[in-house]
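Participant: Structure here, sequence nowhere to be found:
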């Protein structure tokens, strides 16, 4: 499974790396709402949540469906303006000005898409503002999320301009309460990463640049498609003349373990990626992670891992220890080796196997990163 972006014929200068204050605020708000997704940011999230004014915390709860469950495209509204020249602003105010340029139909449909049943990849044309059936469905689904979201959705459908102003004030108050300090701390790092990736693209080309962004990104031999390894499937194009050719890569400090792709119909694609971490290696391919989980699901292989965690063993030693034939042990070892869970080292006539403790120790992080990517 993957999300693919068609870039056939796209000039390299249309592949842009740029930080976005609003996108970073969105990831910061998500981290505050779901600190369990972001164990590395636990101390930061705890400190900020403790310092939030109660009134602001209540307002954030009212609109948190824009960033809690997933990441609303409104937080990268520049991509919906149908002009490839438009990129993220240098300040939060500039990014919010770009969101203000979206028309009411775009704003409402995008705000409600994940929680109110809109088909993310469907052609544009219908919205809860113009379609009574979608309007009723939006309110029903919002009600299932709780009374706060129902009230928000009803207000949004009745008076979009008022709610748009309310959302803007909310983000501006976040900037005053905590995000100005956060942005001042991370913006230099994000700008440096964007410059480095742009220079890498110019010098070494797309394939090397995607590899530097994330191991979950790749391109084909012709450089006509960008593939993003995720547990979802989707496709979009960066060469739609109706919206302007281009794809934007937005770096983030708060993003890990998420790697998000905006592939909304009628919008330019955006790849929102976390800065590389020195603590862990790159993200594991989805298929490789599935192999590891399936390998460990068998009770005999779990027993073998217990033995191999304590030291190296040959096939014969494992067969004797577990009272199982050598051919059966070999079959299980082959599965574990294919999954990358064990290492093999020849010692004279014999091959000794041992559990790769570093790989196994990463499984918790790998699981989190794979399902949240």
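Facilitator: Yep, it's here. A quick note: this is a predicted structure, and the numbers were derived from the prediction, not measured.

Participant: Please count neighbours and contacts with C-alpha atoms only from this point.
Facilitator: Will do.

Participant: Report the buried residues of the longest helix anywhere in the chain.
Facilitator: Criterion DSSP state H: the longest helix present in the chain is helix 180-204. Within helix 180-204, the residues scored as buried using 16 or more other C-alpha atoms under 10 Å are 180, 183, 187, 190, 191, 193, 194, 197, 198, 200, 201.

Participant: and after it, which helix or strand comes next?
Facilitator: helix 206-213 (DSSP states H and E).

Participant: by how many degrees do that following helix and helix 180-204 diverge?
Facilitator: Angle, helix 206-213 to helix 180-204, by axes from the mean of the first three to the mean of the last three C-alpha atoms, to 10 degrees: 150 degrees.

Participant: Name the next helix or strand downstream of helix 206-213, please.
Facilitator: Heading C-terminal from helix 206-213, the first helix or strand you meet, by DSSP H and E, is strand 217-219.

Participant: and the comparison structure, right after this:
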């Protein structure tokens, strides 16, 4: 076991892998990451599944079976992705049992075409939950305005949720409220709140990628000195919001009824600028009660030369506010940046999903001997 990943786990940071494929499952590489690098969960998204299915061979048998059964492409994609997620849930079942369900979680996202459809999101979230049929699954729902009421309704049904595509502090506050509303409804319905889990996925490196470009366009010494600082500052301030939420009387009432906090999850934590340290968004966001989901390349880097697990978030709020103030003083509009990133995030998943469906349709046609 890596001493660096163990230090993070000891500091209250759960390390989740942001990747899944059938090859990982059948080869045993996913299970090995639990033993060797403290991996305690998995996240997926449409881009990850598009990449996995493009490999083809691992899915050939199931695709042939689905083709023979006359499955359409939308049915086929649900069958394929939920099988991978269910199998990954089995791989992490021991972790889930050891942590009373806090970790050992595997996430699957609703169809990105439903990002602005509340009722459709709720319906598919319930479908995916029933299809995976594992207690340690998390259903991913984007934090769009239409996603917020869906988050509440899905949690109210007793289904654990990973809220994704959060870039904005105000939107994160709305996510926290949606989480609390969902638990309050679940409590009123007599559900066991201790069985309902949630994380809120706050994206990090994409913020720097967008803002750094603007800073470089400004080009002054003052502007260039701020590169690589916005993503961490934004995420650290999100943790302050989290701390405020669990210090509220509203939360105390739910906690007394057995509720578990919605942990902040740091997503998009692989560096996009190779000039930055490859563990920047891991070592820079160490705080108790958090999750960091990362590609295997970043997990390998953390295991090899990550930090010692020292808290790098608590006490950073004043300095983080100063970073955002300095950006505003340079004319960089925070609200415009995060709105753009959310729109692009939904669009990227739409594109990946369309590519996935197109490739899967071609595979189904080929299995049926169609042109």
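Facilitator: Great, that's in hand. Predicted, not measured: the structure shown is a model, and the values here were computed from it.

Participant: What TM-score do the two superposed chains give?
Facilitator: Between these two chains, after superposing, the TM-score reads 0.27 (TM-score structural alignment, normalised by the length of the second structure); 157 aligned residues with a C-alpha RMSD of 6.3 Å.

Participant: For the helix ranked longest in the second structure, enumerate the helices and strands it packs against.
Facilitator: Longest helix of the second structure, by residue count under DSSP H: helix 334-367. Counting contacts by 3 or more C-alpha pairs under 8 Å, 6 or more residues apart in numbering; DSSP states H and E, helix 334-367 of the second structure is packed against helix 46-54, helix 60-68, helix 73-91, strand 161-166, helix 205-218.

Participant: immediately after the third one, which helix or strand?
Facilitator: Okay, so that is helix 73-91 of the second structure. helix 93-98.

Participant: in that following helix, what counts as buried?
Facilitator: 93, 95, 96.

Participant: Give me the number of neighbouring residues for residue 209 of the first structure.
Facilitator: 20 (other C-alpha atoms under 10 Å).

Participant: My guess is it contacts residue 203. True?
Facilitator: No. Counting by C-alpha atoms under 8 Å, residue 209 of the first structure stays clear of residue 203, with 9.4 Å between them.

Participant: So residue 355 of the first structure sits against residue 302, correct?
Facilitator: No. Checked against C-alpha under 8 Å, the pair residue 355 of the first structure and residue 302 is beyond contact range at 10.9 Å.

Participant: Confirm that residue 345 of the first structure sits in a strand.
Facilitator: Yes. Counting by DSSP: H, G, I helix; E, B strand; the rest coil, residue 345 of the first structure is part of a strand.

Participant: State the number of residues packed around it.
Facilitator: When counting by other C-alpha under 10 Å, one arrives at 12 neighbours for residue 345 of the first structure.

Participant: same check, this time on residue 161 of the second structure
Facilitator: 26.

Participant: and what of residue 319 of the second structure?
Facilitator: By the criterion of other C-alpha under 10 Å, residue 319 of the second structure has 13 neighbours.

Participant: Tell me how far it lies from residue 163 of the second structure.
Facilitator: From residue 319 of the second structure over to residue 163 of the second structure the distance is 27 Å, taken as C-alpha to C-alpha, to the nearest Å.

Participant: likewise residue 329 of the second structure?
Facilitator: 31 Å.

Participant: the more surrounded of the two?
Facilitator: residue 163 (29 against 10).

Participant: Identify the residues contacting the more buried one.
Facilitator: 140, 141, 142, 143, 151, 175, 198, 199, 200, 201 (C-alpha atoms under 8 Å, 6 or more residues apart in numbering).
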